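[1] below are the sequence and a predicted model; questions follow.
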Amino acid sequence: MEKKIKVLFVCVHNSARSQMAEAFLNELGSEFFFAESAGLEAGTLNPLAVAVMKEEGIDISNNKTKSAFDFFKQGKLYHYVITVCDESSKERCPLFPGITKRIHWSFDDPSSLTGSEEEKLEKTRQIRDHIKAAVEDFIRNVK
């Protein structure tokens, strides 16, 4: 059996964007990839992210938020570390030993959305769809 390509998705609190990216890569690319996600600091799982992923048939409601620094301290190694936060936050991400590639995908933060619940839900769906498209492109280009 071939070794899977290990990928870590990192955002600020591991509450939405990185959780969605991890779930999509593990769902769509499980034959070739193993994904984990973490935040610069562990936060609280975003209920909007849970809801829009459930619409895709993926349940992340029991996921725990994790700290990238805990993974770093554990000496975990990844082939790719993909930051999914804004430009200023990506610079705070730890450097992991053994990384062959570091990638940045910029996505809006669902926790900073404004408007009614339905408007925030619709904007989170758009973020989810952009993340899914990025993961699908990643799978096509890396495997």
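    Sure, I can see it. Only a predicted model underlies this, so the values are computations on that prediction, with no experimental measurement involved. Residues are numbered from 1 along each chain as shown.

[2] CA atoms for contacts and neighbours, from now on please.
    Will do.

[3] now do the helix or strand containing Asn26: distance to the chain's middle.
    Assigned by DSSP states H and E, Asn26 belongs to helix 17-28. Helix 17-28 has its C-alpha centroid displaced from the chain centroid by 6 Å (C-alpha atoms, centre = their mean, to the nearest Å).

[4] and the contacts of the helix or strand following it?
    Elements were assigned by DSSP H and E; along the chain past helix 17-28, the next helix or strand is strand 33-39. The contact list for strand 33-39, computed with C-alpha atoms under 8 Å, 6 or more residues apart in numbering, reads 4-15, 18-19, 21-23, 25-26, 65-68.

[5] circling back to that earlier point, tell me what the helix holding Asn26 is packed against?
    strand 5-11, strand 33-39, helix 47-55, helix 117-142 (3 or more C-alpha pairs under 8 Å, 6 or more residues apart in numbering; DSSP states H and E).

[6] okay, one more to line up with it:
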Amino acid sequence: MNVLILCTGNSCRSQMAHGFLQSFDKNIIVRSAGTQAAGKLNAGAVKAMAEVGIDISHHTSDSVDMYLGEEWDYVITVCGGANEACPMFTGKVAQRLHIGFDDPSHAEGTLPFIESEFRRVRDEIKNRFYEFYIKEIKKQELPKCSCGGSC
């Protein structure tokens, strides 16, 4: 199973989604990229993920151009900008989905408020990607019944 997660900057939401999806199942090949990659990770996203035991500090912020010719079971956009700017993939893409989230890097206010926004979005990403994992990926792994159907 190959999953590509796209965002505009590939520094925050796509990185968190990448970290969670990979934590659900080490057998899934997960990559994340940006339509306008920032080239670095957002420190707030790295901190928020570390709080739940997932280290994304080793991830890189990559351009979607790196992955255009590859085959993907899923290409998932996590922000409106990436959804609108998602390039045409020349490789095989079985399904393209949009699972959008607010951008916590745009939060303004006190440090505690900004940190709470990163946590809120992190938790939304975890819940929505776990739902995706169960409904889309795990269901494909279920064995067929002995009658040859999927009863």
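    Alright, I've got the coordinates. Everything quoted here is computed from the prediction, not taken from an experiment.

[7] coming back round to it: now the helix holding Asn26 of structure 1: which residue numbers in structure 2?
    Mapping helix 17-28 of structure 1 onto structure 2 (TM-score structural alignment) gives residues 13-24.

[8] what's the matching stretch in contact with?
    Against stretch 13-24 of structure 2 from outside (C-alpha under 8 Å, 6+ apart): 5-7, 28-33, 41, 45, 49, 54-56, 59, 77-78, 101, 103, 121-122, 125-126, 129-130, 133.

[9] stretch 128-143 of structure 2 too?
    1, 17, 20-21, 24, 99, 150.

[10] for the alignment partner in structure 2 of Thr124 of structure 1, the count of nearby residues, please.
    If you follow Thr124 of structure 1 across to structure 2 using TM-score structural alignment, you land on Phe118. Around Phe118 of structure 2 there are 25 other residues, counting by other C-alpha atoms under 10 Å.

[11] so which residue is dead centre in structure 1?
    Ser18 (1.8 Å; C-alpha atoms, centre = their mean).

[12] about what we covered before: the match of helix 17-28 of structure 1 vs structure 1, mean deviation?
    By mean C-alpha distance after the TM-score superposition for structure 1, the fitted stretch 13-24 of structure 2 averages 0.6 Å away from its aligned residues in structure 1.

[13] which parts of that stretch are buried?
    Buried residues in stretch 13-24 of structure 2, counted by 16 or more other C-alpha atoms under 10 Å: 13-22.

[14] do stretch 53-71 of structure 2 as well
    Those would be 54-57, 59-64, 67-68, 71, for stretch 53-71 of structure 2 by 16+ other C-alpha under 10 Å.

[15] that stretch: end-to-end distance?
    Taking C-alpha to C-alpha, to the nearest Å, stretch 53-71 of structure 2 runs 30 Å from one end to the other.

[16] contacts for it?
    Contacts for stretch 53-71 of structure 2 (C-alpha under 8 Å, 6+ apart): 2, 6, 9-11, 15-16, 19-20, 23, 32-41, 46, 49-50, 88-93.
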